[in-house]
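K.L.:
Following is a predicted model, sequence given first.
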Amino acid sequence: MVRKLMCVNITSKDSKRLADFYRAIGVPVYVNDEDYDGWFLGNSENEGCVTVWDENKWGPSCAGFITMVFEVDDLEETYEKIISQGIAINPPRTADWGGQELTLKDPDGNIIMFL
């Protein structure tokens, strides 16, 4: 029986750049130890997370792009933080399902959505 989701793996040709981008838009980024060659995106290693690996070392993780959805406390505050980092992004919008969404692409083309 499945106990929990450990992680979702993605790869990047520049994993540090990608980790720095996620840090800049407010996603917690951490590494277990100095010998680890991946970056965890998420709140803690005890919860499911996204792991960014070095594509040059491990090869591509998928044939296309993925969409990551993050829940935030304040969508407008998140938008302002991203703008303050000099990252181009459209303002939050009302989605077809009625809620507010904020979307952008990371440097590798993956879609990031904040709710």
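P.N.:
Arrived safely.
K.L.:
From now on I want contacts and neighbour counts done on CA atoms only, so please keep to that.
P.N.:
Noted.
K.L.:
In contact with the residue positioned nearest the centre of the chain, which residues?
P.N.:
Among the residues of the chain, the one closest to the centroid is Tyr22, at 5.5 Å (CA atoms, centre = their mean). Under the criterion of CA atoms under 8 Å, 6 or more residues apart in numbering, the contact list for Tyr22 reads Pro28, Val29, Leu41, Asp106.
K.L.:
hmm, try it at 10 Å
P.N.:
Tyr22 makes contact with Lys16, Pro28, Val29, Leu41, Gly42, Asp106, Pro107, Ile112, according to CA atoms under 10 Å, 6 or more residues apart in numbering.
K.L.:
ok, and here's another one to check against it:
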Amino acid sequence: MNLSSIRIITADIKRLVRFYENVTGMPFTWYTDNFAELRTSLGALAIGSTHTLAFFGGDNVASASNNRSVIIEFQVDDVDNKYQQLTNILGEEVVQKPTTMPWGNRSLLFRDPDGNLVNFFTPMTQEAKNRFETKI
């Protein structure tokens, strides 16, 4: 089994896609006006508008801008450099400037326009690098 994607449901899909394109520097593929996806070699970040909830059983199956339990994580080559590039874009949404974590990753935490927590990280220790060695 492989994890295929993480999907964010949003009330403003254009705004959220634009944000993720800006912070990742990667384009999304739009499949419909209500669904876009950023595919990487390991999986995808999908963004669907609240209109897509009808296909999953109705508006009550998910709520836009309501996440407080998931962190969306992207491995980047140099988190400190990425932070410098994004300072103007992220503004007050930075939760934690680049910090080295006990498990060996250096992490930048910020919130997207819907309030979802995002982690850009770079493995720093050899042990951390080994965990991600074959995954990029």
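P.N.:
Good, I have the coordinates. Given the structure is predicted, the values throughout are model-derived calculations rather than measurements.
K.L.:
where does the TM-score land?
P.N.:
Once superposed, the chains reach a TM-score of 0.77 (TM-score structural alignment, normalised by the length of structure 1), with 110 aligned residues with a CA RMSD of 2.4 Å.
K.L.:
hang on, the earlier thing: is the residue nearest to the centre of structure 1 in a helix, a strand, or coil?
P.N.:
The three-state assignment at Tyr22 of structure 1 reads helix, by DSSP: H, G, I helix; E, B strand; the rest coil.
K.L.:
Quick one: map it onto structure 2.
P.N.:
Matched to structure 2 by TM-score structural alignment, Tyr22 of structure 1 sits across from Tyr20.
K.L.:
you'd agree Pro91 of structure 1 is up against Glu80?
P.N.:
Yes. The pair Pro91 of structure 1 / Glu80 is scored as a contact, 9.1 Å apart, by CA atoms under 10 Å.
K.L.:
Just send the contacts of Tyr22 of structure 1 back as CSV, with distance to Thr67 of structure 1 too.
P.N.:
Compiled in CSV, the contacts of Tyr22 of structure 1 are given as follows (distance: CA to CA, whole Å):
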residue, distance to Thr67 of structure 1
Lys16, 19
Pro28, 17
Val29, 17
Leu41, 14
Gly42, 15
Asp106, 10
Pro107, 13
Ile112, 6
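K.L.:
Now restrict the residues you listed to buried residues only.
P.N.:
Listed as buried from those are Lys16, Val29, Leu41, Gly42, Ile112; burial here means 16 or more other CA atoms under 10 Å.
K.L.:
Mind checking which of these land in helices?
P.N.:
Lys16 (DSSP state H).
K.L.:
Considering the buried ones among the contacts of Tyr22 of structure 1, which is situated nearest to Glu76 of structure 1?
P.N.:
Distance to Glu76 of structure 1, by CA to CA, is smallest for Ile112 among those, at 15.5 Å.
K.L.:
Which residue ranges of structure 1 form strands?
P.N.:
Listed in chain order, the strands of structure 1 (DSSP state E) span residues 7-12, 29-30, 38-41, 49-54, 67-70, 93-94, 100-105, 111-114.
K.L.:
Ok, which of the ones you listed comes nearest Pro60 of structure 1?
P.N.:
Comparing the strands of structure 1 by CA to CA, strand 7-12 comes nearest, at 5.7 Å.
K.L.:
mind checking how far the residue nearest to the centre of structure 1 is from Met68 of structure 1?
P.N.:
11 Å (CA to CA, to the nearest Å).
K.L.:
what's next to stretch 96-105 of structure 1, contact-wise?
P.N.:
Contacts of stretch 96-105 of structure 1 (CA under 10 Å, 6+ apart): 67-71, 75-76, 78-79, 87-95, 110-115.
K.L.:
Sort out which of those residues are buried, if you could.
P.N.:
By 16+ other CA under 10 Å, these give Leu75, Thr78, Tyr79, Pro92, Ile112, Phe114, Leu115 as buried.
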